[in-house]
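Student: Provide a 3D model corresponding to the input given below.
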Amino acid sequence: MWHWWHRFWRRWYPYMIYPPSPPPYQSQQQQTQQPTYPPYPYYPPPPLYPPPLTPEEELAMLEDYKKVLEEDLKEIQEDIQSIEKRINELREYLRKQGRQP
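Tutor: Sure, this is the predicted structure:
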């Protein structure tokens, strides 16, 4: 059940970008030369997901999220229909040309 919550917050609250941490301080008394390595990539911590305060707030958030997902689904279905139409056009063209795939 946590999947909807994760997707909801990932969609509405993207990861915050933090500046990389400063390099550690090295004293001047160090006599041995250590090899230098490239810095590790910095990954920001994932955002904290505060739970809703009341069931009413959770219900409102879920209803809004459902609307957004339904809109996305509608757009994807329209894309699929246009792709299927183009596939049929190309098959018809190739059939008329005598080059059946």
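Student: every contact and neighbour count from this point should use C-alpha atoms.
Tutor: Fine.
Student: what about D64, which SS state?
Tutor: Put simply, D64 is helix when judged by DSSP: H, G, I helix; E, B strand; the rest coil.
Student: correct me, but Y65 touches F8?
Tutor: Yes - counting by C-alpha atoms under 8 Å, F8 is a contact partner of Y65 at 6.6 Å.
Student: joint contacts of those two?
Tutor: Shared contacts of Y65 and F8, defined by C-alpha atoms under 8 Å, 6 or more residues apart in numbering, are absent.
Student: compare with the first, here's sequence two:
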Amino acid sequence: MSYWWYRIFRRYPPPPPPFYPSMYPTPYQQQIPQQPQQTQQQQQPYQYQAPYPQPAPYYMPPPPFIPYPTTPEEELAMLEDYKKALEEDLKELQEELKAVEERIKELKEMLKRRGSSQY
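Tutor: Here you go, the predicted structure:
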């Protein structure tokens, strides 16, 4: 099974949720009513205007398209690169595991010194 795509897509976060316009009124500026020329004329209701246009949503660019390997040599090179990347990840995880185990050991010793030997 080939997981060459794993290293590529792992670097790209998922896109943000889609942008939906707000159902609630935006902050508005009141339109200054003009002086009525006639007393029988009805006043226009205030119009709601957004103080600034809403920005367009930001989307991550799509990951670069990498075609499937066409020859066995290309597939071999790709798998070797993937193996190296996995080995590096494994080393980092092993170092992290050692640090966690050391901290667990320190905490157990601290609890034993306090007299609450639950472990």
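Student: just the strands in the second structure please.
Tutor: For the second structure, applying DSSP state E gives no strands.
Student: all helices of it, in order?
Tutor: 4-9, 72-114 (DSSP state H).
Student: so for A56 of the second structure, which of those helices sits nearest?
Tutor: helix 4-9 (24.9 Å; C-alpha to C-alpha).
Student: how close does the closest one sit to the first structure?
Tutor: Here the mean offset of helix 4-9 of the second structure against the first structure after fitting is 2.4 Å, by mean C-alpha distance after the TM-score superposition for the first structure.
Student: re the thing from before, okay, the helices of the second structure in CSV with distance to A50 of the second structure next?
Tutor: Formatted as CSV, these follow (distance: least, C-alpha to C-alpha, whole Å):
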stretch, distance to A50 of the second structure
helix 4-9, 39
helix 72-114, 49
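Student: between these, which one is nearest to P62 of the second structure?
Tutor: Nearest to P62 of the second structure among these is helix 4-9 (9.9 Å), distances taken as C-alpha to C-alpha.
Student: elements contacting that closest one?
Tutor: Here helix 4-9 of the second structure touches helix 72-114, going by 3 or more C-alpha pairs under 8 Å, 6 or more residues apart in numbering; DSSP states H and E.
Student: can you tell me what part of the first structure the helix it packs on aligns to?
Tutor: Per TM-score structural alignment, the counterpart of helix 72-114 of the second structure in the first structure is residues 55-97.
Student: how far out from the middle of the chain is the matching stretch?
Tutor: 18 Å (C-alpha atoms, centre = their mean, to the nearest Å).
Student: report the mean deviation for that stretch after fitting onto the second structure.
Tutor: Mean deviation for stretch 55-97 of the first structure: 1.2 Å (mean C-alpha distance after the TM-score superposition for the first structure).
Student: ok, which of the helices of the second structure comes nearest Q49 of the second structure?
Tutor: helix 4-9 (42.0 Å).
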